[in-house]
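Asks: Starting from these lines, generate the structure:
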Amino acid sequence: MDNSTEERLLLLEEFDREGLKKRVWNESKKLWRIAFPGIIARVTSFGMIVVTQLFMGHISELDLAAFGLQQSILLRFVNGILIGMSSATETLCGQAYGAGQYHMMGIYLQRSWIIDGVTATILLPLFIFTTPILRLIGQEENIAVEAGKISIWFIPILYYFVFSLTIQMYLQAQQKNKIVGLFSASSFLLHVLLSWLFVIKLGFGLAGAMSAFIISSWLLVIGEFVYIFGGWCPNTWKGFTKAAFADMLPLVKLSISSGVMICLELWYSSILVLLAGYMKNATVAISAFSICLNINGWEFMVCLGFLGSSCVRISNELGRGNAKAAKFSIKVALVTSIVIGLIFWVLCMVFSREMSYLFTSSEEIAESVYRLHVLLAFSMLLNSVAVGAGVQSMVAFVNLGSYYAIGLPLGILLGYVAHLQGLWIGLLSGVVVQTLVLSYLIWKIDWNEQVNKASERLDRFFIETTKGSDESSNLS
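Replies: So this is what the prediction gives:
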C-alpha cells in the first residue's frame, strides 16, 4: 500500500468518526469562511455595473437604454468568456492548494493572465465597431449611436476583467478571501462616491459615470498587485517565471471547456435583451429588461460567491484525495444555497415596486419592471441551485439543450404574444430544465473518479521547483 492510499484511508476514517450534525456544522463553517468575503467581492464588483446603470438612469432614458444594451449584450458577452476562461484558474489553484503544491498556484495565475489577455485583445474589435454591429443587426439608430459612444469607455474595463477575475480566484483558493472582500468593498464605496460627485454634483453626465467606473475598477487591481508582489503571498508567488509559458495547451483546453459552460449561461439572457430591442418602444423595453437582468445578476453574484467557495472546498478535498468529503461538501452547499434563494424570492415579491424607482425616474420604465417582478423572483430562486462541480463539458451540453433548444425558442414565440413577460417566461423555462437535469447529474457524480482525475491533472501540470532551475527561474 503506497503513502497516498494510506493518507486517503486515514482521511476517510477521520471523516466517518464525526457525527452528521458535527460534519454539517464544520463544513458550513469552512464554506462560509471562504464564501462571505467571496460574496462581498462578487456583489460589490458586479454592483459597480449596477450603480453605473443606476446613475445612467438619472442622466437620460436614451443613456439608460444604450448602457443597458451595451452592458447586457457586449459586456456580458466578453465577461462570460473571461469568467469562464478564468474558472480554470480557480479549479487548478484549489486542487494545487489541497495537494500542497503551493508554488504552482503562481504559475497558474501567470498562465491565466497570458490566456485571458490574448482573448481580451481578440475581442477588442467588438468595442471599437459597436455602432456598425448594432446597425447591422437592426437596432434603433439612436440607441446604436449612443451605445457606440459608451463602448469605447468599456475598453479599460475589458482589461480590468483579465486581472481582477483571475487574481480573485487565485487568492480565494488559498483562503485569502478577507483581503479580496476588503479590496472589492473599498472599490465599490469609492465608485458610489465618485459617481455621485461626477454625475450629480459636477454634472459630467455619461463621461462622469464611466470615468468613476474605470477609476474605481483599476484602483482595485492595483491594490491586488501590491498585495501579491509586496510579499503577502510568499508561498504561492515566487515571481515571474518562464514556466508560465510551458505546457499551455492543456490549460487552454480546460479554460475553453470552463468558458463554454459560463458563456452559454450568460449569453442566454443577453440574447433576450437583444430581442427586446426589436419590440415596440425599444428604449423602454431594453431599459426595463436590462434593469431586471441586473437585479437578477446581482443576486446571482451572491450565489456565485457562495458556490465559488464550494468549488474551492471541493477542489481542496479532491486535491487531498477525499472523495467522500467532496461529495458531502456539495450537498451542504446545495441546501444552504437554496435557503439563500428563498430569502431573495421573498424580498423581491415584497419590495418589487420600490426597487424599480432606484434605477429610473420614468414611470413607464418603472411600471414595465414591476410587471416582471413575479418572474424575476422565481428566477432568483432558481439561481440559487448550484451547478458545475467540475463537470464543465457535461454542463455545457445541458445548457445548450435547456437554454437554446427549449428556453430561447419558447421566449421568441411567447415574446410576440406577451412581449417582455413572454421573453422572461422563455428564459425561466430554460433555467427550470437546466436546474432539474444538473441537480440529478451532480447527485450521481462518481467522486472517486473525480479524485483520480484531479490527481492526474495535478501530475500533468506539476513543475518541480529547485534552486537554480532554468524552468522556474525568476525573470524580475
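
Asks: Every contact and neighbour count from this point should use C-alpha atoms.
Replies: Will do.

Asks: middle-most residue in the chain, spatially?
Replies: By C-alpha atoms, centre = their mean, the mean C-alpha position of the chain lies nearest to Ile83, the distance being 5.5 Å.

Asks: Can you point out the helix or strand that includes it?
Replies: Counting by DSSP states H and E, the element that carries Ile83 is helix 76-98.

Asks: Quick check: buried residues in the helix or strand that that helix is followed by?
Replies: Next helix or strand after helix 76-98 toward the C-terminus (DSSP H and E): helix 103-128. Of all the residues in helix 103-128, those buried under the rule 16 or more other C-alpha atoms under 10 Å are 103-113, 115-117, 119-120, 123-124, 126-128.

Asks: Proceed likewise with the subsequent sequence, for comparison:
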Amino acid sequence: MAGGDFLDPLLENSEEDIEEIKSCSQFFKESLKENKKLWNIALPAIFTSIAQYSLGAVTQVFAGQLTTLELDAISTENMVIAGLAFGTMWGMGSALETLCGQAYGAKQVHMLGVYMQRSWVILTLTAFALLPIYFFASPILRFFGQDEEIAALAGKFSLYMIPQLFAYAINFPMQKFLQAQSKVMAMAWVSGVALVFHIFLCWLLILQFKLGLVGAAIALNLSWWIVDLGQFLYIVMGYCHGAWTGFSWGAFRDLGAFARLSIASAIMLCLEFWYYMLLVVLAGTLKDAQVAVAAMSICTNLNGWELMIFIGFNAAISVRISNELGAGRPRAAKFSILVVVLTAALIGVAFQTTILILRNVYALPFTNSPEVAGAVSHLALIFSFTLLLNSVQPVLTGVAVGAGWQWLIAYVNLGCYYIVGLPLGFFLGANLDLGVEGIWAGMISGVGLQTVILTGITFGTNWKKEAEAATSRIKEWGGSVGPQVENTKDFKSYNNGAVLA
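Replies: You can find the predicted model right below:
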C-alpha cells in the first residue's frame, strides 16, 4: 500500500500537528503510542464505571436475603426511579466532557474549576426538579401497571433514596473535571474503596442488624456520598494544580449557555438509556410475555455489562478528542478516532465470537428455565451483532461529546431509535409474530442506522474547523473567568476579592 493513501480521507485538510503517516509500519508505531494514551484513561475509567454500577447491584444481591416483596421494591426503585435520575444527571454532567476537555487541551486550566462549579449549580437545580418523581414514585409505578404492593413499597424506598439523587448532582461534574485532566486513577481508587465499604455496610446493616429497606438505603446513600467526599478531597488537597482555585462567583455566570449544552447532553444520552428500557416494556406485550421479558432481560443485562467496558472507551476518546481540539491539533484528533474505533471493533468481534460459541449455554447462569434458555439461545446470532455494534457506537458517541455535537446526536438518536427502531421492533415482534427476535431485530436496526450515520458524520467532518470552533468556544465562555493564573493567590488578586474561598 503506497505512502499514506489509506489514511488520506481521514487526514486531509489537517494541520501538521503529528507526523504524516507514510507507511504501514509508521501507522502501527503511531497506533501503539495512541493506544497507550487511550488505555491509560480507559482502564481506570472502566473500573470506575463497573465499581459505581456495582453499588446498586450489590445492594440488590444483599436484598435477596430479605422478602421477595422487599427485593422487588429495591430492584424497581433502583432500575426505574434511580435509573431515570442517574441517566439524566450523567447526561447533563457530560457537557463538562466537551468544555473541560477543550479548555485543558488549550492550557486554560484555570477554567476547569469554574466549569465544574457551574455544572454543580445546574445539576443541583435539576435534582430539585426531579424530586416529584421520588415523592410520587408509587402513583407513577401504578400508572405503568406495576403491582400495587411493589409500587407502594418502592415508593417508600424512593423517599429514603433522595440523598443519592443529590449525590449524583455532585459526583458527575467532579468525574468529568478529573477525566479532562486524565486523573482517572484517582476516580478508580475512590470508587474501589467506596465499593468495598458498601459491601461491608450492606452486610452489617442488612444481614447483621436486620434493618431491611432502611439499612439498604443507608448503605447506598452513604457509599455514594463517600465517592463524592473522596473525589472532592482529592481536588481541594492540591492534586489538580491550577484547575481548582477555590469557590468563585464566576460559577453563576453564563449559566444559560451552559444549561443548554447540559440539556443537550442529557437528551442525547437519555434517549439511548431509555431505548433499552422500552424494549423490555415491548416484550411484555407479546403472547408469552414472561418468557419474552426474561429472555430480553438476560440479554439486556449482559449488554449492560459490556457497555460498562465501552463507557471507559467513551470517556477516553472524549478526553482525547476534546484535548486535541482544544490544543488546535485536528490531525491528532482524527488519528485518535481511527485508532480507538479499530481497537473497540476488535474487542467487539471477540465478544461476538464468544456469544456464538457459547450460544447454547450463555443463558444458564441466569435462569433454570428451559423455555427462557431456549429463547435466549435463539437470540444468539442477532445478540452477537448487537455486541459488535455496541462496541463501536459508544466510541462514536464519545467523539460527539468531545467535539460538542450533543444537539446533533440527540436528533440522530431520536430518529434512529424512536422513529425507526422501536416501531420496527413492535411491528416485527407483535404484528408479524416474530416474538423476541422481532423486537431485537428492530432494536438493532435502529442502533445500526445510528452507527452508520455517526460514522459518516465523524469521518466526513472538517476537523480543522472543529478545532477553530473549540478555540472560539473557549474564548467566548472563558471571557468571564479571566486569564490563566498559576496559583490561587494570583487568582484571588485577579478577581479582586470575588473568590469565596
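
Asks: What range does the helix holding Ile83 of structure 1 cover in structure 2?
Replies: Mapped onto structure 2 using TM-score structural alignment, helix 76-98 of structure 1 covers residues 83-105.

Asks: secondary structure element for the aligned partner of Leu249 of structure 1 in structure 2?
Replies: Per TM-score structural alignment, the equivalent position to Leu249 of structure 1 in structure 2 is Gly256. Assigned by DSSP H and E, Gly256 of structure 2 belongs to helix 255-283.

Asks: post-alignment, that helix versus structure 1, mean distance?
Replies: Its match in structure 1 and helix 255-283 of structure 2 itself, once the structures are fitted together, sit a mean 1.7 Å apart by mean C-alpha distance after the TM-score superposition for structure 1.

Asks: so how much does the helix or strand that that helix is followed by differ from structure 1 once superposed?
Replies: Helices and strands here follow DSSP H and E; after helix 255-283 of structure 2, the next one along the chain is helix 289-326. Mean deviation of helix 289-326 of structure 2 from its aligned counterpart in structure 1 after superposition (mean C-alpha distance after the TM-score superposition for structure 1): 2.5 Å.

Asks: Now do the buried residues in whatever helix or strand comes next after helix 289-326 of structure 2.
Replies: Later in the chain than helix 289-326 of structure 2, the nearest helix or strand by DSSP H and E is helix 330-357. For helix 330-357 of structure 2, burial by neighbour count (16+ other C-alpha under 10 Å) applies to 330-341, 343-345, 347-349, 351-353, 355-356.

Asks: next one: stretch 35-45 of structure 2
Replies: Within stretch 35-45 of structure 2, judged by 16+ other C-alpha under 10 Å, the buried ones are Asn35, Lys37, Leu38, Trp39, Asn40, Ile41, Ala42, Leu43, Pro44, Ala45.

Asks: And stretch 189-201 of structure 1, by the same measure?
Replies: Using 16+ other C-alpha under 10 Å as the test for burial, stretch 189-201 of structure 1 gives Leu190, His191, Val192, Leu194, Ser195, Trp196, Leu197, Phe198, Val199, Ile200.

Asks: same thing with stretch 41-55 of structure 1?
Replies: Those would be 41-55, for stretch 41-55 of structure 1 by 16+ other C-alpha under 10 Å.

Asks: Among those, which ones are in helices?
Replies: Of the buried residues of stretch 41-55 of structure 1, the ones assigned to helices by DSSP state H are 41-55.

Asks: Can you tell me which of those residues is closest to Ala282 of structure 1?
Replies: Using C-alpha to C-alpha, Gln53 comes nearest to Ala282 of structure 1 of those, at 17.2 Å.

Asks: Can you tell me what the closest one aligns to in structure 2?
Replies: Checking with TM-score structural alignment, Gln53 of structure 1 has Gln60 as its match.

Asks: likewise Leu124 of structure 1?
Replies: So Leu124 of structure 1 corresponds to Leu131, using TM-score structural alignment.

Asks: Tell me how far its match lies from Ser138 of structure 2.
Replies: Per C-alpha to C-alpha, to the nearest Å, Leu131 of structure 2 is found 13 Å from Ser138 of structure 2.

Asks: Next one: Leu408 of structure 1 from Gly80 of structure 1, what distance?
Replies: Separation of Leu408 of structure 1 from Gly80 of structure 1 (C-alpha to C-alpha) stands at 18 Å.

Asks: of those two, who's got more company?
Replies: Leu408 (24 against 21; other C-alpha atoms under 10 Å).

Asks: Relative to Ala366 of structure 1, how far out is the more buried one?
Replies: Distance from Leu408 of structure 1 to Ala366 of structure 1, by C-alpha to C-alpha: 25 Å.
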